[in-house]
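Q: Predicted model and sequence below, questions to follow.
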Amino acid sequence: MSAKTVIAGVGMIPFSKPGKSKSYDEMAEEAVRLALADAGIDYSEVGQAYAGYVFGDSCSGQAGLYRVGLTSVPIINVNNNCATGSSALFLARQAIEAGAVDVALAVGFEMMLPGVPAGGWTDRKAPSFVLEREAEAIQGRFDNVPMAAQLFGGAGVEYQRKYGMKNETFAQISVKARRHAKLNPLAVFREPITLDDVLASPSFFGPITRLQCCPPTCGAAAAIVVSADYAKSKGLKRTVTIAGQGLATDGQSFLDAKSMMTLVGYDMTRKASERAYKMAGIGPGDVNVVELHDCFTANEVISQEALGLVPEGGSEKFILDGDNTYGGRLVVNPSGGLLSKGHPLGATGLAQISELVSQLRGECGERQVTGAKVGLQHNVGLGGACVVTLLSV
């Protein structure tokens, strides 16, 4: 990177079930004000703003940010499916790196409806039509199963065929997620669950049961990104460096591999992480704490391998040895992850960043990862986009 970029402040509101939240514009305002206060920066200092959401009308970002102030700041609305929040951060980081501004804002928010998310248009084909066509060619189509469960459940089935991982091991990820979320007051689901609870919940597809699926959620999160020179000039002492960042979309393997794991983002994750590691000048072995995209337990398994954190086929041992939690080699999703913290699509990536910034500052209390110096964030959206961000102190 040509200019050092740091995060000066983060803000996140408690996530909630659909129907229990404030309006999207109110949530966005609250998260932004929290981030500004955390940074000690006035909104008038923001040179560009990137507002991410998936379900909403055009210029919803303006609706939220106008509540913070009318400063004529350029506001760009971002939609990259589930990778929206971290895509907004990617753009904010690039604005700083390019020297366009000294202060940029990234905010993500979402108001979701109960049940399986549905597209907003009935007069045209969905952007996921190629993805769904390829999945159907590999494993058929199951009209009584939500498409996301078919996709990620199918990836879990493929992983089992390759490496023999047991259903119980997938289920252990949900148990771990709830155990972590118990310590996070911003998470939706904080009640502990047992392995038997997970396995006894209704089956969705392959190894995936209902308690291994993330819930529809409402919420918002934000980050203030500044140049290192600006931070120094203002005496900002609690900054966290964006050491590396990569954004990748699908390559030719999306069509050629005939793999469910590839269709749900394995190759995008690998490519984005390679770019982030190269930019940061570090490797997977340097990472202490991870917030990755566990929309389904199967995706935690394949993502930690695509990120290079675990050898291919090594996830079962990694999980059963407890190396993915406190006292192990890494702490994966100390926030509770998408499975338990919740997954308001546009806000998810920035919520992950909020957690990691707090971890690297040593501000997480009971869920603090001891000695955390390098954090990795992973956010994937089918259709497709994947962002991997490396943070350091």
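A: Sure, I can see it. All of these numbers come straight from a predicted model, not from anything done at the bench. Numbering: from 1, shown residues only.

Q: only C-alpha atoms for contact and neighbour calcs from this point on.
A: Fine.

Q: okay, how far is it across stretch 215-224, tip to tip?
A: Criterion CA to CA, to the nearest Å; first-to-last residue distance in stretch 215-224 is 27 Å.

Q: How far does that stretch sit from its chain's centre?
A: 10 Å (CA atoms, centre = their mean, to the nearest Å).

Q: now swap in stretch 296-311 and tell me
A: Centroid separation for stretch 296-311 versus its chain: 14 Å, with CA atoms, centre = their mean.

Q: For the stretch 51-200 of the chain, just list every one of the helices.
A: Using DSSP state H, counting those that start in this stretch, the helices found in the stretch 51-200 of the chain span residues 60-65, 84-97, 129-139, 147-163, 167-181, 195-200.

Q: Which strands and helices lie in contact with the first one?
A: I take that to be helix 60-65. Using 3 or more CA pairs under 8 Å, 6 or more residues apart in numbering; DSSP states H and E, the elements in contact with helix 60-65 are helix 24-39, strand 48-52, strand 75-78.

Q: So for residue 216, which of the helices of the stretch 51-200 of the chain sits nearest?
A: Evaluated over those, closeness to residue 216 peaks at helix 147-163, with 12.4 Å, by CA to CA.

Q: Compare the helices and strands packed on helix 60-65 and give me the one nearest residue 168.
A: The minimum distance between residue 168 and the helices and strands packed on helix 60-65 falls on strand 48-52, with 35.9 Å, by CA to CA.

Q: tell me the angle of that closest one relative to helix 24-39?
A: Relative orientation of strand 48-52 and helix 24-39, computed by axes from the mean of the first three to the mean of the last three CA atoms, to 10 degrees: 130 degrees.

Q: My read is that residue 340 contacts residue 179, right?
A: No. Taking contacts as CA atoms under 8 Å, residue 340 lies outside contact range of residue 179: 9.1 Å.

Q: dump the residue contacts of residue 119.
A: residue 126 (CA atoms under 8 Å, 6 or more residues apart in numbering).

Q: Quick check: it vs residue 129, distance?
A: With CA to CA as the criterion, residue 119 and residue 129 are 12 Å apart.

Q: swap in residue 337?
A: Computed as CA to CA, the residue 337 to residue 129 distance reads 28 Å.

Q: neighbour count winner among the two?
A: Using other CA atoms under 10 Å as the criterion, residue 337 and residue 129 rank with residue 337 on top: 30 against 11.

Q: Presented hereafter is structure B, for comparison with structure A:
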Amino acid sequence: MSNEVRIAGVGMIPFTKPGASEAYNIMGEKAAAAAFKDAGLPYDAVEQVYVGYVYGDSTAGQSAVYRLGLSGVPIINVNNNCSTGSSALFLARQAVETGAVECALALGFEEMRPGALGSIFTDRPNPMERFSHEMVELQGFDKQAPGAAQFFGGAGQEYAKKYDTRRETFAKISSKARAHAQHNPFAIFKDPLSVEEVLGSPHIFGPLTRYQCCPPTCGAAAAIVCTPEFAKRHGIEAGIVIKAQAMTTDGPSTFDDHSMIKLIGYDMAKEAARRVYEKAGVGPDDVQVVELHDCFTANELLTYEALGLTPEGTAEKFIWDGDNTYGGKFVTNPSGGLLSKGHPLGATGLAQCAELVWQLRGQADKRQVEGVTHALQHNLGLGGACVVTLYGRA
């Protein structure tokens, strides 16, 4: 059995800096409540709930969802590093598509601390151990630089060496992100940044400077998915459809090819995109707007090619031609992306979903991309998992 999966409602709250947010369960409640209001549904309409977060105790999802009501439905907690939010959406979509339920909620939140990401448990094997070992073998380890920046900065460094890419090219991505974010009420960083200002910020690793690294933030976002029959029966608008979705994890090339580019998930993204295009029967040229995982500018540049937005080795021309912004081929991260919104790990994938649903509905205000018929989402987590989703109008 395969049901068409519609987006009944989306919601999110403005992201904030660590220490300035409400508690995770309050943030989660507010984002979910916004999605239910958007859908025009009560909480007890959903039959399953999937809640994503990374830094939290077990059943934190219940703590947030119980504030909406106690309907007794299954609540499943999800943790998949930076792709956690879209992993929750993947499971909710799968439940509806396979006929297990007619309506499900995907919720993601994160209450983060200032500073670079780090391990919580130091008395057991680190799940990133194999990745870290490979990184050290390829480029050594810089005690002064955050680990995530060394992974993605190293991949950017490898790409730049291979294709003689200018430092300014990476910096232009951050400048573009801020230009987009100025019109997003949910983003934290909205002040314009010139390429010179980006390059003038403190150096972190490889081509990356401080303004090319997404900050840890707090926030929450949610999406409700349902069948067309459910929507009709409840008299609600559910005009956006998930046309295809794929999740991938690491294959042999991640480690066997001894490449920083492969180590940070390039092949995962490429394969997930291939599956999505094949299932939906469309190609990159059918897409007008993309929300992709710009945790660092290097990853946005690499993801242009992994998603097939531009051929391998041509990302620099793609950027300088303006094909990644308004007036170009693809408007990438009209929300401002992780670089400007911030990156509350559990919420990011669902915040991307909300932005693309608004774009397809024509509700993105000054961020609105003209003539949107297909919207593409890419959410990546090291360790690893990648989720690519294609949305369209029903």
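A: Sure thing, it's come through. Just so it is clear, the model here is predicted, and its values are computed rather than measured.

Q: sorry, back to before: tell me the most buried of the helices and strands packed on helix 60-65 of the first structure?
A: strand 48-52 (a mean of 28; mean count of other CA atoms under 10 Å).

Q: Identify all contacting residues around stretch 36-47 of the first structure.
A: Contacts for stretch 36-47 of the first structure (CA under 8 Å, 6+ apart): 8-11, 68-69, 71, 73-74, 101-105, 224, 236.

Q: if we go to 6 Å?
A: Defining contact as CA atoms under 6 Å, 6 or more residues apart in numbering, one finds that stretch 36-47 of the first structure is touched by 8-9, 101, 103-104.

Q: Just the residues you listed: which are in strands?
A: Per DSSP state E, strands hold the following members of the contacts of stretch 36-47 of the first structure: 8-9, 103-104.

Q: out of residue 340 and residue 179 of the first structure, which sits in the busier spot?
A: When neighbours are counted by other CA under 10 Å, residue 340 of the first structure and residue 179 differ, and residue 340 comes out ahead with 32 against 22.

Q: Isn't the more buried one up against residue 192?
A: No. Using CA atoms under 6 Å, residue 340 of the first structure is not in contact with residue 192, being 10.0 Å away.

Q: got any residues that touch both of these two?
A: Joint contacts of residue 340 of the first structure and residue 192 (CA under 6 Å, 6+ apart) are residue 178.

Q: will you turn the contacts of stretch 36-47 of the first structure into a markdown table that also has neighbour count?
A: As requested, the contacts of stretch 36-47 of the first structure are exported to a markdown table (neighbours: other CA atoms under 10 Å):
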| residue | neighbour count |
| --- | --- |
| 8 | 27 |
| 9 | 27 |
| 101 | 19 |
| 103 | 28 |
| 104 | 27 |
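
Q: Please identify which of those is nearest to residue 93 of the first structure.
A: residue 104 (7.7 Å).

Q: I'd say that closest one and residue 227 touch.
A: No. Taking CA under 6 Å as the definition, residue 104 of the first structure is not a contact partner of residue 227, at 9.1 Å.

Q: wouldn't residue 35 of the second structure be in contact with residue 13 here?
A: No. Contact criterion CA under 6 Å: residue 35 of the second structure and residue 13 do not qualify, at 10.4 Å.

Q: Give me the residues contacting stretch 346-358 of the second structure.
A: In contact with stretch 346-358 of the second structure (CA under 6 Å, 6+ apart) are residues 10, 52-53, 84-86, 108-110, 220-222, 291, 364, 379.

Q: Widest-spaced pair of those?
A: The largest separation in these, counting by CA to CA, is between 53 and 364 at 26.3 Å.

Q: of these two, who's got more company?
A: Comparing residue 53 of the second structure with residue 364 by other CA under 10 Å, the one with more neighbours is residue 53, at 30 against 18.

Q: if I look at the more buried one, how far off is residue 347 of the second structure?
A: Distance of residue 53 of the second structure to residue 347 of the second structure, computed by CA to CA: 7 Å.

Q: what's the overlap in contacts for the two?
A: Both residue 53 of the second structure and residue 347 are contacted by 108-109, under the criterion CA under 6 Å, 6+ apart.

Q: contacting residues for residue 210 of the first structure?
A: Contact analysis of residue 210 of the first structure by CA under 6 Å, 6+ apart lists 201-202.

Q: which residue lines up with it in the second structure?
A: Counting by TM-score structural alignment, residue 210 of the first structure lines up with residue 210 in the second structure.

Q: ok, residue 48 of the first structure touching residue 106?
A: No. Applying CA under 6 Å, one finds residue 48 of the first structure not in contact with residue 106, separated by 8.8 Å.

Q: ok, residue 142 of the first structure - how many residues close by?
A: Number of residues near residue 142 of the first structure (other CA under 10 Å) recorded here: 11.

Q: Could you do residue 14 of the second structure as well?
A: For residue 14 of the second structure, the neighbour count with other CA under 10 Å is 17.

Q: Over to residue 371 of the second structure?
A: Counted with other CA under 10 Å, the neighbours of residue 371 of the second structure add up to 11.

Q: where's it, which helix or strand?
A: Of the helices and strands defined by DSSP states H and E, none includes residue 371 of the second structure.

Q: Could you report the distance from the residue nearest to residue 287 of the first structure when sequence neighbours are not counted to residue 302 of the first structure?
A: Nearest in space to residue 287 of the first structure, with sequence neighbours left out and distances taken as CA to CA, 6 or more residues apart in numbering, is residue 374 at 5.0 Å. Distance of residue 374 of the first structure to residue 302 of the first structure, given as CA to CA: 21 Å.

Q: Check residue 337 of the first structure too.
A: With the distance defined as CA to CA, residue 337 of the first structure ends up 15 Å from residue 302 of the first structure.
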